[in-house]
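1. Sequence plus predicted model, see below.
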Amino acid sequence: MTKEPSGAAADEEAKPLPLEGVRVLELGSLIAGPYAASILAQFGANVVKIEPPGTGDPLRRWRKMHNDTSLWWYSQSRNKKSLTLNLKDPDAQAIVHKLVEESDIVIENFRPGTLEKWNLGWEQLSAINPSLIMIRVSGYGQDGPYASRPGFAAIAESIGGLRHLAGYPDRPPVRAGVSIGDTLASLYGVIGAMMAMHHLKVNGGKGQYVDVALYEAVFGVMESMIPEYGMFGFVRERTGASMPGIAPSSTYRSRDERYIVIAANSDSIFKRLMNAIGRQDLADDPELTHNDGRAKRSDELDEAIEAWTSSHNLADALTVLENAAVPASGINTAADIFEDPHFRAREMITEQPLPGGGEISLPGIVPKLSATPGTTRWLGPGLGEHNIEILEGLGYSAADIQALKDKDVI
């Protein structure tokens, strides 16, 4: 198993990190804002995460726990420093102002208007640091008729069109399985911040804020849904495992009651697939030479393919298709991924020691940079673990820090 920080991983840590020197202040909780900060932290940014005193980010207690701390927390909050602040308190706001003076990026995912009530909105913070870049993640964006509504990924996936397409046509819509609306918004936030940083470096001037709406992050990846409706009035619907108009591409059952996804929707791959499953008649059929002809006979093709897959165990079917250079895969569970040699070879699963003993398996870092790859330097921190370090760095004395603690500011 791949372990850090020894061996190859130690060599990785010796390489420069692309965001070294970039200072990030994270104001927010759960996924959409904090995941954006997590990506920046994995590539070397110095991320200070602000958490409520006593309770911390609710993610600390989401899903499976280890010694009263969520495994998800350890993963998403890796490489961050934890500072507890009651943001409603003026003394805490003053600390944030000091941090902003030396920050490059601030990330927040409160409902629009919340930070403004606490003297921490864009106008206030950009006046303190004119070069500041602020990622603002919310359900519906910073303006518009829905701006004040609360929003979570599930709602964004619904209003943005994704949920309508997820599942089978004869059943209610389903979720994607993960909070994809949150993570998409985080990715857009990081992209926006990198573009804003580049603009600032090249053109100078002032910083800017990046307005990311969860529903827009989902809507932005909905492919041709809107052009098709705008021109033809066509409403895309749920289609289960198939891709209407693109054939063959679907999910098929194997003899050992597993599922195999086969995507043979290019002309040359289709021929290779048909020859591999012993259907040269279909490979040579002139009506099936191109996708438009195959789409008209997609049911026939799916029946032929499943007749073959249902007579083979999954592993055997995959071997045949790999030898024929046909894109195919089983549908992996976490157990399948954990044992997959390709994931291990590319360090997409790594092990880190846990506080108090034992190990945690973490997802590897994406994307992979050849010269300055990201790394896991430490796991998600304890609540307020870096209070003294950060506050002393801002000039607070031990007596000052104790006074803040006594007032429940930190």
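-> Yes, it's here. Numbering: from 1, shown residues only.
2. From here on, just use CA atoms for contacts and neighbour counts.
-> OK.
3. Let me see the ranges of the helices in the stretch 101-250 of the chain.
-> 114-117, 122-128, 153-159, 162-165, 180-203, 214-219, 225-232 (DSSP state H, counting those that start in this stretch).
4. Residue 25 should be in a strand, yeah?
-> Yes - under DSSP: H, G, I helix; E, B strand; the rest coil, residue 25 falls within a strand.
5. and it, what does it touch?
-> 47-50, 99-100, 103, 105-107 (Cα atoms under 8 Å, 6 or more residues apart in numbering).
6. Now intersect the residues you listed with the strands, please.
-> Among the contacts of residue 25, the residues falling in strands (DSSP state E) are 47-50, 105-107.
7. between those, which is closest to residue 363?
-> Taking Cα to Cα as the measure, residue 363 lies nearest residue 47 of these, at 19.5 Å.
8. Tally up the residues packed near that closest one, please.
-> Around residue 47 there are 26 other residues, counting by other Cα atoms under 10 Å.
9. Surely residue 44 is in contact with residue 19?
-> Yes - the pair residue 44 / residue 19 is scored as a contact, 4.7 Å apart, by Cα atoms under 8 Å.
10. neighbour-wise, which of the two wins?
-> Ranked by neighbour count (other Cα under 10 Å), residue 44 and residue 19 place residue 44 first, with 24 against 16.
11. now that one: how far from residue 133?
-> 17 Å (Cα to Cα, to the nearest Å).
12. Structure two is appended below for comparative analysis:
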Amino acid sequence: MEGVPTRQQGLELAAQGVPTRLADNDPGVDPWNRNASFNSHARNKRSMTCDIMTPEGHEALLRLIEHCDVLVENNVPETMDKAKISWDELHEINPRLIMLRMPAFALDGPYRNYRAFGLHVEAMVGHTHLRGYPGQSPELLSESLASDGIAGVQGALTVMMALRHRERTGEGQLIEMPLTEGFLPVLGEFMMDYTINGRDTPTQGNRHRWHAPHNVYPCQGEDNWIAIDVGTDDEFAALCNVLEIQDLIEEPRFVSAQARREHVEALDDVLCTVIREHDKEQLFHALQAVGVCAGPGAHRSRSAGRSATQCTGIF
């Protein structure tokens, strides 16, 4: 990638040291007074302003394309159509150009011009359902926007592969990578489980398909929580020893990982009652000391005061 000047909208290539140019709004006299997300994602890019809907802006864009290796865009396809920007025209201007198009759904088909962010895409492909809590509706979920992050990594990878292809053949190419198609492989195990075994995975909440217990439990005090993840029988025994509930180790319902998974609701009920009597910080350290994955739920207002964040200089 050394020495390849690209114009692109993702962070991944720029973060790897590739020179980039980003077309965006004029920052004005206060260039620091920007959207926080833009400040983060565009921190290592040069910027320019270009209204591609005007003849002057359109001409400026085409002049820039003459010198570009990569163009990445994630608009609704009809936006590019209205701007009269087509792959055929860009390819004619610069045959070595690589154009990555990342609409929400596709460049054609019935959803072609539907607008969406990562949250909508995840709902469309079933991720929101899987992340839901049993017996509760989806609006209680927080945003994950996992599809946005995955699309950035996938986009960077496809561009690097296209650059390697061009290095060998001298040919540019058009890459279509909708967010929906990029996110579907993440859910591959659930789709295959349904296709092969006929199992329709229910909402999972904080639970895990194999680990149990795997949840967030209330501790002493108001709104204090701890997350615990047990993946093996040894870890479960260690958890029981710390909580002084050793009788659960030989309890038939909890004697194996499969048994604990089958009786996870009963197990969670017992743990909620016991853990509620513990201080989350003390329990966190005690569990970590015996090899059980655990972490206290930090209040946002207190995060800056944690020793772990202070010693690393995050705050």
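-> Yes, it's here. It should be emphasised that the depicted structure is a prediction, and the values quoted were computed from it without experimental measurement.
13. before we move on, back to that, I'd like the ones in strands among the contacts of residue 25 of structure 1 as TSV, with distance to residue 319 of structure 1 appended.
-> Below are these laid out as TSV (distance: Cα to Cα, whole Å):
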residue	distance to residue 319 of structure 1
47	45
48	48
49	47
50	50
105	48
106	49
107	46
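14. Counting neighbours, what do you get for the aligned residue in structure 1 for residue 122 of structure 2?
-> Under the alignment (TM-score structural alignment), residue 122 of structure 2 pairs with residue 157 in structure 1. Counted with other Cα under 10 Å, the neighbours of residue 157 of structure 1 add up to 25.
15. what do you get for residue 190 of structure 2?
-> For residue 190 of structure 2, the tally of surrounding residues (other Cα under 10 Å) stands at 15.
16. Now it. Nearest residue, chain neighbours left out?
-> Closest residue to residue 190 of structure 2 apart from its sequence neighbours, by Cα to Cα, 6 or more residues apart in numbering: residue 201 at 6.7 Å.
17. That neighbour contacts residue 187, correct?
-> No - taking contacts as Cα under 8 Å, residue 201 of structure 2 lies outside contact range of residue 187: 10.9 Å.
18. out of the contacts of residue 25 of structure 1, which one sits closest to residue 128 of structure 1?
-> residue 100 (7.1 Å).
19. Aligned counterpart of the closest one in structure 2, please.
-> Correspondence of residue 100 of structure 1 to structure 2, assessed by TM-score structural alignment: residue 65.
20. contacting residues around its match?
-> Going by Cα under 8 Å, 6+ apart, the list of residues near residue 65 of structure 2 reads 71, 90, 93-94, 97.
21. now do residue 353 of structure 1
-> 359-360.
22. In stretch 95-104 of structure 1, which residues are buried?
-> Across stretch 95-104 of structure 1, burial judged by 16 or more other Cα atoms under 10 Å covers 96-104.
23. Make a markdown table out of those and add distance to residue 285 of structure 1.
-> Below are those laid out as a markdown table (distance: Cα to Cα, whole Å):
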| residue | distance to residue 285 of structure 1 |
| --- | --- |
| 96 | 69 |
| 97 | 71 |
| 98 | 72 |
| 99 | 68 |
| 100 | 67 |
| 101 | 69 |
| 102 | 68 |
| 103 | 64 |
| 104 | 61 |
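24. nearest to residue 267 of structure 1, of those?
-> residue 104 (49.7 Å).
25. Counterpart of residue 129 of structure 1 over in structure 2?
-> By TM-score structural alignment, residue 129 of structure 1 lines up with residue 94.
26. swap in residue 241 of structure 1?
-> Aligned partner of residue 241 of structure 1 by TM-score structural alignment: residue 206.
27. Please apply the same query to residue 23 of structure 1.
-> In structure 2, residue 23 of structure 1 lands on residue 5 (TM-score structural alignment).
28. I'd like to know how far its match sits from residue 56 of structure 2.
-> As for residue 5 of structure 2, its distance to residue 56 of structure 2 is 24 Å (criterion: Cα to Cα).
29. out of those two, which sits in the busier spot?
-> Using other Cα under 10 Å as the criterion, residue 5 of structure 2 and residue 56 rank with residue 5 on top: 15 against 11.
30. list the contacts for the more buried one?
-> 18-20, 68-69.
31. Farthest pair within these?
-> 18 and 68 (12.5 Å).
32. Please enumerate the shared neighbours of the two.
-> In terms of Cα under 8 Å, 6+ apart, residue 18 of structure 2 and residue 68 are both contacted by the residues 5-6.
33. now the helix or strand hosting residue 38 of structure 1 against strand 23-27, angle please.
-> Taking DSSP states H and E as the criterion, residue 38 of structure 1 maps to helix 32-42. Here helix 32-42 of structure 1 runs at an angle of 160 degrees relative to strand 23-27 (axes from the mean of the first three to the mean of the last three Cα atoms, to 10 degrees).
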